[in-house]
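Chemist: sequence below, structure please.
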Amino acid sequence: MLGGPRLTLSHGRGYLQDTWEKAYQDHRRKVQEARPVVDSRAPLTLSHLRLKLGKLKLEEGRLAVIDRDNRLLLEKLSRILRPGGQTRSGGTCAHRSGN
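Modeler: Next up is the predicted model:
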């Protein structure tokens, strides 16, 4: 469609015809040089959405509880395994009947 429809005027043909022809050629050139404008990149993610500080804080608290429980278990085991260590503070255990 490079030729396209042409507007012809019976009077004043020269200047207006040249102006319209130039405008049409400029338009055709711009259409040919047009590039796609669709942005196919991934959307930007904000750092506070990626970092998730609340989740890290909960994880830190959970790990602190696990460390504390592990320390308590280790202390109990070391108390039991000490030479002559007893599991109960005080005297001997009284055996109870299951009946």
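
Chemist: okay, CA-based contacts and neighbour counts for the rest of this
Modeler: Fine.

Chemist: where do the helices sit along the protein?
Modeler: For the chain, the helices defined by DSSP state H cover 13-33, 47-51, 53-81.

Chemist: just tell me which of those helices ends up closest to D39.
Modeler: Proximity to D39, assessed across the helices of the chain by Cα to Cα, is greatest for helix 13-33 (18.0 Å).

Chemist: one step back: got a markdown table for the helices of the chain, with distance to R6 and mean neighbour count too?
Modeler: Formatted as a markdown table, the helices of the chain follow (distance: least, Cα to Cα, whole Å; neighbours: other Cα atoms under 10 Å):
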| stretch | distance to R6 | mean neighbour count |
| --- | --- | --- |
| helix 13-33 | 8 | 12 |
| helix 47-51 | 57 | 8 |
| helix 53-81 | 67 | 12 |
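
Chemist: one more to line up against the first:
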Amino acid sequence: MALQHRAYQPLFPTGNKYLQQKWDKASYDLHKQKVKSATPTISKTPPKSYGHLAVKLKKLKLEEERKMKIKRENNMLMEKISHIMRTTGGVDNKNSYDVKSLGKKKRQLELLRITNENQMILFRLSQCRPHYNVRSWHEDWLKTLRVMDSIARYPRGQEKPSKKSNDAATHSLVTNNSNNKPESAENESS
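Modeler: Reported below is the predicted structural model:
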């Protein structure tokens, strides 16, 4: 071991290799100790937990109130069911409230007045005699039918002739009328 300092090669030139090795070893041991005792610059520990965030008292209070309300409603239902079981079990759904209206009397009087007026109008209409004579209308219609028959080309009871015979009849009527005009003009002049 005594000769180890001879095998040691310092980094920088030195006067005594033995002393340089001892100093380097001491600084290296110090460095190792510092590395072991070094603390991290970034914290790896979990964040600090606060009790009021973990417990959530408001939520617990609301939940407890909800459970109390449910329990109270269940008790009321149980009382109603036990009352129904003890008694006949009839349902009390009678409403003793009388409906009151401020304008009811006025509306009834108005309806009565309108009904009376309508009855009077109906009575007057039933007593009124008609101004029109249906028999004279019928006679006028029959007269109109006779006039229509007299001026019609074809009488009402018969069917119209076919198109070919219709064209021939029209042609013969036109020629007869053209022949009759001069004669009628001569008869009128004489």
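
Chemist: coming back round to it: out of the helices of structure 1, which comes closest to T87 of structure 1?
Modeler: helix 53-81 (5.7 Å).

Chemist: before we move on, back to that, and the helices of structure 1 as CSV, adding distance to S89 of structure 1?
Modeler: Formatted as CSV, the helices of structure 1 follow (distance: least, Cα to Cα, whole Å):
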stretch, distance to S89 of structure 1
helix 13-33, 91
helix 47-51, 49
helix 53-81, 11
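
Chemist: for G3 of structure 1, which of these is the nearest?
Modeler: Ranking the helices of structure 1 by proximity to G3 of structure 1 (Cα to Cα) places helix 13-33 first, at 9.8 Å.

Chemist: and that closest one, what does it pack onto?
Modeler: The contact analysis (3 or more Cα pairs under 8 Å, 6 or more residues apart in numbering; DSSP states H and E) places helix 13-33 of structure 1 against no helix or strand.

Chemist: about what we covered before: out of the helices of structure 1, which is closest to L7 of structure 1?
Modeler: Among the helices of structure 1, the nearest to L7 of structure 1 by Cα to Cα is helix 13-33 (7.4 Å).

Chemist: how far away from the center of its chain is the closest one?
Modeler: Remark: helix 13-33 of structure 1 is offset 49 Å from the chain centroid, using Cα atoms, centre = their mean, to the nearest Å.

Chemist: then stretch 4-21 of structure 1?
Modeler: Put simply, stretch 4-21 of structure 1 sits 58 Å off its chain's centre (Cα atoms, centre = their mean).

Chemist: what about that stretch, how long is it end to end?
Modeler: End-to-end distance of stretch 4-21 of structure 1 (Cα to Cα, to the nearest Å): 10 Å.

Chemist: mind listing what G85 of structure 1 touches?
Modeler: Residues near G85 of structure 1 by Cα atoms under 8 Å, 6 or more residues apart in numbering: R79.

Chemist: from R6 of structure 1, how far off is it?
Modeler: 109 Å.

Chemist: kindly report the same for V38 of structure 1.
Modeler: Applying Cα to Cα to V38 of structure 1 and R6 of structure 1 gives a distance of 33 Å.

Chemist: which one of these two has more residues nearby?
Modeler: Using other Cα atoms under 10 Å as the criterion, V38 of structure 1 and R6 rank with R6 on top: 10 against 6.

Chemist: any idea how far the residue mapped onto the more buried one from structure 2 lies from Q21 of structure 2?
Modeler: Taking TM-score structural alignment, R6 of structure 1 has P10 as its aligned residue in structure 2. Look at P10 of structure 2 and Q21 of structure 2: by Cα to Cα, they are 7 Å apart.

Chemist: try V147 of structure 2
Modeler: Note on V147 of structure 2: its distance to Q21 of structure 2, by Cα to Cα, is 157 Å.
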